[in-house]
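J.: got a predicted model here, sequence first, then my questions.
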Amino acid sequence: MIGRITGTLLETHPPGLVVDVGGVGYELEASMTTLVALPGVGEKVSLYTHLTIRDDAHLLFGFAREQERALFRALIKVNGIGPKLALAILSGMDENAFVRCVMEDDVKSLTRLPGVGKKTAERLIIEMRDRFPHWQHPDSLPLDGGSLPNASRPAQDPLADAEAALVSLGYKPAEASRMLSGLEGEGSTEAMIKAALARRMAG
């Protein structure tokens, strides 16, 4: 099992990225929460990882925080929640917001996430409430509500990249386009994605 990697960030193509470790480029997938916390391309990066082995592929997922990886691992144990949907959930809200949704039975907020219908939201609330003590002590969760720093990286077409990233997370093309409408001035791809997700969650 690969638990953590440290190397040079070579490229990002949301929701993917490549990290060079000793001359070997590792391809990873990550949530938008992690992607916006990354340093610039060419800089050193260290990520917690989770390896999923399938018959047709070995998939490596990267996380900026150990708490996010713990929540990812708890999510994929829920019936009907695979790695892709888990990343979409983590992209739409951070650990604190997800904990609050579960503890407050907030089905409405969960159903704003791509791929999460009412039944899935209800299942998440029921199953995750029991799992929280096993993956994360509530007192150790950061409660300041602070935002993650945006990474400043050049992109050839940030708007197109942002739309493609949202589609890869499960949003329909038309919906992704609406979410990004008017956000061209946000700058980087990651900044636009973060703003679009925040707008979506606000309803």
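T.: Thanks, I have it. Residues are numbered from 1 along each chain as shown.
J.: from here on, just use CA atoms for contacts and neighbour counts.
T.: Noted.
J.: quick one: contacts of stretch 194-203?
T.: Stretch 194-203 has contacts (C-alpha atoms under 8 Å, 6 or more residues apart in numbering) with 32, 33, 36, 91, 92, 109, 112, 113, 179, 180, 183, 186.
J.: just among those residues, which is most surrounded?
T.: Ranked by the number of neighbours (other C-alpha atoms under 10 Å), the contacts of stretch 194-203 place residue 32 first, at 29 neighbours.
J.: distance check, the nearest residue to that one once chain neighbours are set aside against residue 201.
T.: Spatial nearest neighbour of residue 32, excluding adjacent residues (C-alpha to C-alpha, 6 or more residues apart in numbering): residue 91 at 4.7 Å. Here residue 91 is placed at a distance of 11 Å from residue 201 (C-alpha to C-alpha, to the nearest Å).
J.: in what helix or strand does the residue nearest to residue 32 lie?
T.: helix 83-92 (DSSP states H and E).
J.: what residues does that helix touch?
T.: Contacts to helix 83-92, defined as C-alpha under 8 Å, 6+ apart, come from residues 30-33, 68, 72, 75-76, 113-115, 169-170, 197-198, 201.
J.: in stretch 48-63, which residues are buried?
T.: Within stretch 48-63, the residues scored as buried using 16 or more other C-alpha atoms under 10 Å are 48, 49, 50, 60, 61, 62, 63.
J.: chain center to it: distance?
T.: With C-alpha atoms, centre = their mean, to the nearest Å as the basis, stretch 48-63 stands 15 Å off its chain's centre.
J.: quick one, helices of the chain?
T.: Using DSSP state H, the helices of the chain run over 32-35, 66-75, 83-92, 95-103, 107-110, 118-135, 158-168, 173-180, 189-201.
J.: quote the end-to-end distance of stretch 77-95.
T.: 16 Å.
J.: ok, stretch 53-69 next?
T.: 16 Å.
J.: could you do stretch 135-143 as well?
T.: 17 Å.
J.: roughly how far is it from the heart of the chain?
T.: Distance, centroid of stretch 135-143 to centroid of chain: 18 Å (C-alpha atoms, centre = their mean).
J.: included below, for side-by-side comparison, is a second structure:
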Amino acid sequence: MIGRLTGQLAAKNPPQILIDCHGVGYEVDVPMSTFYQLPAPGEAVSLLTHFVVREDAQVLYGFATAAERDAFRQLIRISGVGPRTALAVLSGMGVAELAQAVTAQEAGRLVKVPGIGKKTAERLLLELRGRLGADLGPAAAPAGEAHGDILQALLALGYSDREAAAALKPLPADVGVADGIRLALKALAR
């Protein structure tokens, strides 16, 4: 029903924002990945939205990218996963990270998201297999075998999924595990 909102950002109170669209203020719940990309209050903003009508509420969810909105829609199709849980998943990890976890069937990465237990993580991986990971294709997966090992090493050292993924981006595709870890740690130390 409401697919996009464009207007002036009136207020930011995570995870909710207020967008003024020609005198009408829309309260929109956004994942933290979108929240961090928002401009300062008073500036123009445009978000893709998903409108949820329940018996007791009508809620707008906003997303900076179509990939985020698509991932949200895939998540809420899963039995037992509501919009709040889907928002928590997208706040805890980016769409590419979620696709990597689904492709590799790594429940441990999903369990790190607040509110997601082991059983829910396994159900998400099972339900999203072939839907989310395949949509994003090989670009979402690590570039090579070594990249997967480097990512796991960085996660084991306590770096977040986001930090580890950012450290992997500049690495060459043919880098060895030991050299890759050393280069990634140097990048993270900056």
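T.: All right, it came through fine. Since the model is a prediction, treat every value here as computed from it, not as a measurement.
J.: need the TM-score from the superposition.
T.: Between these two chains, after superposing, the TM-score reads 0.72 (TM-score structural alignment, normalised by the length of structure 2); 149 aligned residues with a C-alpha RMSD of 2.7 Å.
J.: just give me the closest of the contacts of helix 83-92 of structure 1 to residue 138 of structure 1.
T.: Each of the contacts of helix 83-92 of structure 1 was scored against residue 138 of structure 1 by C-alpha to C-alpha, and residue 68 proved nearest at 13.3 Å.
J.: not counting sequence-adjacent ones, nearest residue to the closest one?
T.: Closest residue to residue 68 of structure 1 apart from its sequence neighbours, by C-alpha to C-alpha, 6+ apart: residue 95 at 6.5 Å.
J.: where's the one you found relative to residue 161 of structure 1, distance?
T.: Using C-alpha to C-alpha, residue 95 of structure 1 is found at 25 Å from residue 161 of structure 1.
J.: got it, and residue 13 of structure 1?
T.: Separation of residue 13 of structure 1 from residue 161 of structure 1 (C-alpha to C-alpha) stands at 7 Å.
J.: residue nearest the centroid of structure 1?
T.: The C-alpha lying nearest the average C-alpha coordinate of structure 1 belongs to residue 31 (C-alpha atoms, centre = their mean; 1.9 Å).
J.: was I right to think that residue contacts residue 15?
T.: Yes. At 6.4 Å, residue 31 of structure 1 and residue 15 qualify as touching, with contact defined as C-alpha atoms under 8 Å.
J.: name the residue most distant from the centre of structure 2?
T.: Of all residues in structure 2 (C-alpha atoms, centre = their mean), residue 23 lies farthest out, 30.9 Å.
J.: ok, that residue - contacts?
T.: Contacts of residue 23 of structure 2 (C-alpha under 8 Å, 6+ apart): none.
J.: and what of residue 80 of structure 1?
T.: By C-alpha under 8 Å, 6+ apart, the contact set of residue 80 of structure 1 is residue 120.
J.: identify the residue of structure 2 aligned to it.
T.: Under the alignment (TM-score structural alignment), residue 80 of structure 1 pairs with residue 80 in structure 2.
J.: so how far is residue 124 of structure 2 from its match?
T.: According to C-alpha to C-alpha, residue 80 of structure 2 and residue 124 of structure 2 sit 10 Å apart.
J.: also residue 167 of structure 2?
T.: 27 Å.
J.: ditto for residue 70 of structure 2
T.: Per C-alpha to C-alpha, residue 70 of structure 2 is found 15 Å from residue 124 of structure 2.
J.: also residue 49 of structure 2?
T.: Using C-alpha to C-alpha, we find residue 49 of structure 2 at a distance of 22 Å from residue 124 of structure 2.
J.: with residue 58 of structure 2 instead?
T.: Per C-alpha to C-alpha, residue 58 of structure 2 is found 25 Å from residue 124 of structure 2.
J.: ok so, going back, minimum distance to residue 44 of structure 1: which of the helices of structure 1 has it?
T.: For residue 44 of structure 1, the closest of these is helix 32-35, at 14.0 Å, according to C-alpha to C-alpha.
J.: the closest one against structure 2, how far on average?
T.: Compared with structure 2 after the fit, helix 32-35 of structure 1 shows a mean deviation of 0.3 Å (mean C-alpha distance after the TM-score superposition for structure 1).
J.: quick one: that helix aligns where in structure 2?
T.: Taking TM-score structural alignment, helix 32-35 of structure 1 hits residues 32-35 over in structure 2.
J.: which element is the residue lying closest to residue 185 of structure 2 once chain neighbours are set aside on?
T.: If the residues on either side of it in the chain are set aside, residue 185 of structure 2 comes closest to residue 167, at 7.7 Å by C-alpha to C-alpha, 6+ apart. Here residue 167 of structure 2, judged by DSSP H and E, is contained in helix 161-168.
J.: in that helix, what's buried?
T.: Within helix 161-168 of structure 2, the residues scored as buried using 16+ other C-alpha under 10 Å are 161, 163, 164, 165, 167, 168.
J.: and the next helix or strand after that helix, what does it pack onto?
T.: Proceeding N to C from helix 161-168 of structure 2, the next assigned helix or strand is helix 177-189, under DSSP H and E. Helix 177-189 of structure 2 is packed against helix 145-156, helix 161-168, with contacts defined by 3 or more C-alpha pairs under 8 Å, 6 or more residues apart in numbering; DSSP states H and E.
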